[in-house]
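Build me a model:
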Amino acid sequence: MTYEGVLTKMQTEFSTPIQYYLVFENSFLNLNQLLEKSLEINFVGYQCLNCGKKKKIFRQGFCYDCFMSSAAAGDWIMKPELSTAHLDIEDRDLEYEKKVQLQPHIVYLALSSEVKVGVTRKTQVPTRWIDQGAVQALPIVEVPNRYLAGITELALKEHYADKTNWQKMLKNEIPSVDLIAEKASLKDFIPAEVQEFYDQSKDELYQLHYPVLEYPSKVNSLNLDKTPNFSGKLKGIKGQYLIFEDGTVFNIRTFEGYVVKISL
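This next block holds a predicted model:
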């Protein structure tokens, strides 16, 4: 059986274990059902997720032109502290920026490879943590806009990592850390204008369980530009990665906008 379509990040369902779906225009795959089965992935071409043209993907599923112009690829996406919609100042498209920036955001601690700090829209809980392969996550503050979340993250980055070590995450090399104790210790690091949103008594610890039968001891990342054809037995799914028996891992998120053919 063959499925063909444009890669977009895997859709997930928060359950035990997490359910993963690869969704194409006219079909979808529940990847959990493919564990212990052999898959063949063939790179067919490109399709920009923004303009739909068959142009080489530059970043985040966008061609170069769209990445440089689309409001959905502004600098404030990766650096929330650069958000300006709360000041009525436009970056690329004020209407879009207000819609995304002026909504509740969560600053959190997550345990994926080590303790990391991050920001997500409240509507993206717990999807954001699943996407980064966190095994635990704990909200620190909920604030009314992206800017306040960004300056809080910036302050906490002085004390915590802000990126996941993807190799450790995939090998399941995770330290034992008490996130609730960490939250209790960081109040003084939070900016003055965010202190009112910090509630030490409110602890909602999320536990996340992934469909992984076997963690690799070494990982080798599949790059479709260099290896357009790959086949292997699926052993697990974690974060946005497929994990294969030979230690090959495939980051679906990295290859958004690539058209592939998947054969079972």
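
drop to CA atoms for contacts and neighbour counts, all remaining ones
Noted.

and the most centrally placed residue in the chain, what does it touch?
What sits nearest the mean C-alpha location of the chain, by CA atoms, centre = their mean, is Asp131, with 3.7 Å. Applying CA atoms under 8 Å, 6 or more residues apart in numbering, one finds that Asp131 lies in contact with Lys238, Gly239, Gln240.

Before we compare anything, build this one as well:
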Amino acid sequence: MQYQGVLKKMKTENGDEIQYYLDMNTDFINMNQLLNKEISISFIKYECLNCHLEKEIYRQGFCKSCFFDIPNAADWIMRPELSQAHLGIEDRDLAYEKSVQLKPHIVYLANSSNVKVGVTRKGQVPTRWIDQGAHEAIEIVEVPNRYLAGITEVALKEHVGDKTNWRKMLKNDIEDENLVEWREKLKQYIPDEAKEYFIENNSETNLNFPVHKYPVKPKSLNLIKTQKFTGKLVGIKGQYLIFEDETVFNVRSNEGLVVSIDI
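Below is the predicted model:
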């Protein structure tokens, strides 16, 4: 069976085991059902997720001109402390920026390769944690806008990491941490503007990924260079497909590639 479509990050559904779905335009593939099966992925062409033209992808699934123009690729996406919609100040499109920035946001701790701090919209919990491959996470602060979440993250990352080591995460070379203790330890560093939003009483969320075999030495697949890859799928973690030969493929970092998948 063959499917074809433009890659977008896999949709997820949390449960006893996380379920992964790949949207291939006219079909949804439940990727969990492909575990222990051999699949082939072939690169066909590029397709920008915004303008849908066949243009080389620059970042985040967008061509270069779209990346520097559209509001959902602006700097405040990656650096929430730059958000200004709460002041009525436009970056690229104030209506869009208000629709995203002025919603409740969560500052959280997640443990994927190590304990890290991050920011996400409240409605993206636990999706954001799943995408990062975190096996445990906890909310620290719930604030009414993205700016407050951003300045809180900036303050806390002086005392805890804010990056994931993808190799360590995929190897499952991780230790369980007491995130409640981490939350209490970091409380003192929350900026004054956000202190009232500290979450006093909550517990960790634990996440179970569908992985049958973790790689010892994961090697990243460059599909554009390789053009086609065939292998047995043995796990899915974060946005990575893990194959038996220890090749790993990051679906999210390849958004905007039109591929065919043969099962």
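
rewinding a little: export the contacts of Asp131 of the first structure as a markdown table, with columns for distance to Tyr96 of the first structure and secondary structure.
Formatted as a markdown table, the contacts of Asp131 of the first structure follow (distance: CA to CA, whole Å; DSSP: H, G, I helix; E, B strand; the rest coil):
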| residue | distance to Tyr96 of the first structure | secondary structure |
| --- | --- | --- |
| Lys238 | 31 | strand |
| Gly239 | 27 | coil |
| Gln240 | 26 | coil |
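
can you put the residues you listed in a markdown table and add neighbour count?
Below are the contacts of Asp131 of the first structure laid out as a markdown table (neighbours: other CA atoms under 10 Å):
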| residue | neighbour count |
| --- | --- |
| Lys238 | 25 |
| Gly239 | 26 |
| Gln240 | 21 |
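
where's the residue nearest to the centre of the first structure relative to Asp88 of the first structure, distance?
Applying CA to CA, to the nearest Å, the value for Asp131 of the first structure to Asp88 of the first structure is 31 Å.

Which member of the contacts of Asp131 of the first structure is positioned nearest Thr120 of the first structure?
Gly239 (15.5 Å; CA to CA).

Wait, that closest one touches Ala134, no?
Yes. Counting by CA atoms under 8 Å, Gly239 of the first structure does reach Ala134; the two are 7.4 Å apart.

how about Val211 of the second structure, what does it touch?
With CA under 8 Å, 6+ apart, Val211 of the second structure has these contacts: Val234, Gly235, Ile236, Lys237.

and those, which are buried?
Val234, Gly235, Ile236, Lys237 (16 or more other CA atoms under 10 Å).

mean deviation of the top helix by length along the first structure from the second structure?
Ranked by residue count under DSSP state H, the longest helix found in the first structure is helix 146-156. Compared with the second structure after the fit, helix 146-156 of the first structure shows a mean deviation of 0.2 Å (mean CA distance after the TM-score superposition for the first structure).

List the buried residues in that helix.
Buried positions in helix 146-156 of the first structure, judged by neighbour count with 16+ other CA under 10 Å: Arg146, Tyr147, Leu148, Ala149, Gly150, Ile151, Thr152, Glu153, Leu154, Leu156.

cool, and stretch 81-93 of the first structure?
In stretch 81-93 of the first structure, counting by 16+ other CA under 10 Å, buried: Glu81, Leu82, Ser83, Thr84, Ala85, His86, Glu90, Asp91, Arg92.

which among those gets closest to Ser185 of the first structure?
Among those, Glu81 lies closest to Ser185 of the first structure (CA to CA), at 22.9 Å.

Am I right that the closest one is in a helix?
Yes. Checked against DSSP: H, G, I helix; E, B strand; the rest coil, Glu81 of the first structure lies within a helix.

how near is the closest residue in space to it that isn't next to it in sequence to Thr84 of the first structure?
Of all residues beyond its chain neighbours, the one nearest Glu81 of the first structure is Gly150 (3.9 Å), with distances taken as CA to CA, 6 or more residues apart in numbering. Gly150 of the first structure is 11 Å from Thr84 of the first structure, where distance means CA to CA.

State the number of residues packed around the nearest residue to Asp27 of the second structure once chain neighbours are set aside.
Leaving out its chain neighbours, the residue that sits closest to Asp27 of the second structure by CA to CA, 6+ apart is Tyr3, at 7.6 Å. Neighbourhood size, Tyr3 of the second structure [other CA atoms under 10 Å]: 17.

Tyr3 of the second structure belongs to a strand?
Yes. Secondary structure of Tyr3 of the second structure (three-state DSSP): part of a strand.

wait, isn't it in contact with Ile41?
No. Contact criterion CA under 8 Å: Tyr3 of the second structure and Ile41 do not qualify, at 9.7 Å.

hey, what's in contact with both of these two?
What both Tyr3 of the second structure and Ile41 touch, as defined by CA under 8 Å, 6+ apart, is the set Ser260, Ile261, Asp262.

for those residues, which one is nearest Trp166 of the second structure?
For those, the nearest to Trp166 of the second structure is Ile261 (24.3 Å; CA to CA).

Please name the nearest non-neighbouring residue to Ile151 of the second structure.
Glu81 is the one closest to Ile151 of the second structure (CA to CA, 6+ apart), at 5.1 Å.

list the contacts for the counterpart of that neighbour in the first structure?
Using TM-score structural alignment as the criterion, Glu81 of the second structure maps onto Glu81 of the first structure. Applying CA under 8 Å, 6+ apart, we find Glu81 of the first structure in contact with Arg146, Tyr147, Leu148, Ala149, Gly150, Ile151, Leu154.

Would you check that the third one makes contact with Ala192?
Put plainly, it is Leu148 of the first structure. No. Using CA under 8 Å, Leu148 of the first structure makes no contact with Ala192, being 10.5 Å away.

quick one, helices of the stretch 51-200 of the first structure?
64-69, 75-78, 94-101, 127-131, 146-156, 166-171, 179-185 (DSSP state H, counting those that start in this stretch).

Could you say which one of the ones you listed comes nearest to Lys116 of the first structure?
helix 146-156 (9.3 Å).

got the angle for that closest one vs helix 94-101?
If you take axes from the mean of the first three to the mean of the last three CA atoms, to 10 degrees, helix 146-156 of the first structure sits at 50 degrees to helix 94-101.

Need the residues that contact helix 146-156 of the first structure.
Helix 146-156 of the first structure is contacted from outside by 79-84, 86, 101-107, 117-119, 121, 142-143, 189-191, 193-194, using CA under 8 Å, 6+ apart.

So which of the residues you listed are in strands?
Taking DSSP state E, the ones among those that sit in strands are His105, Ile106, Val107, Val117, Gly118, Val119, Arg121, Glu142, Val143.
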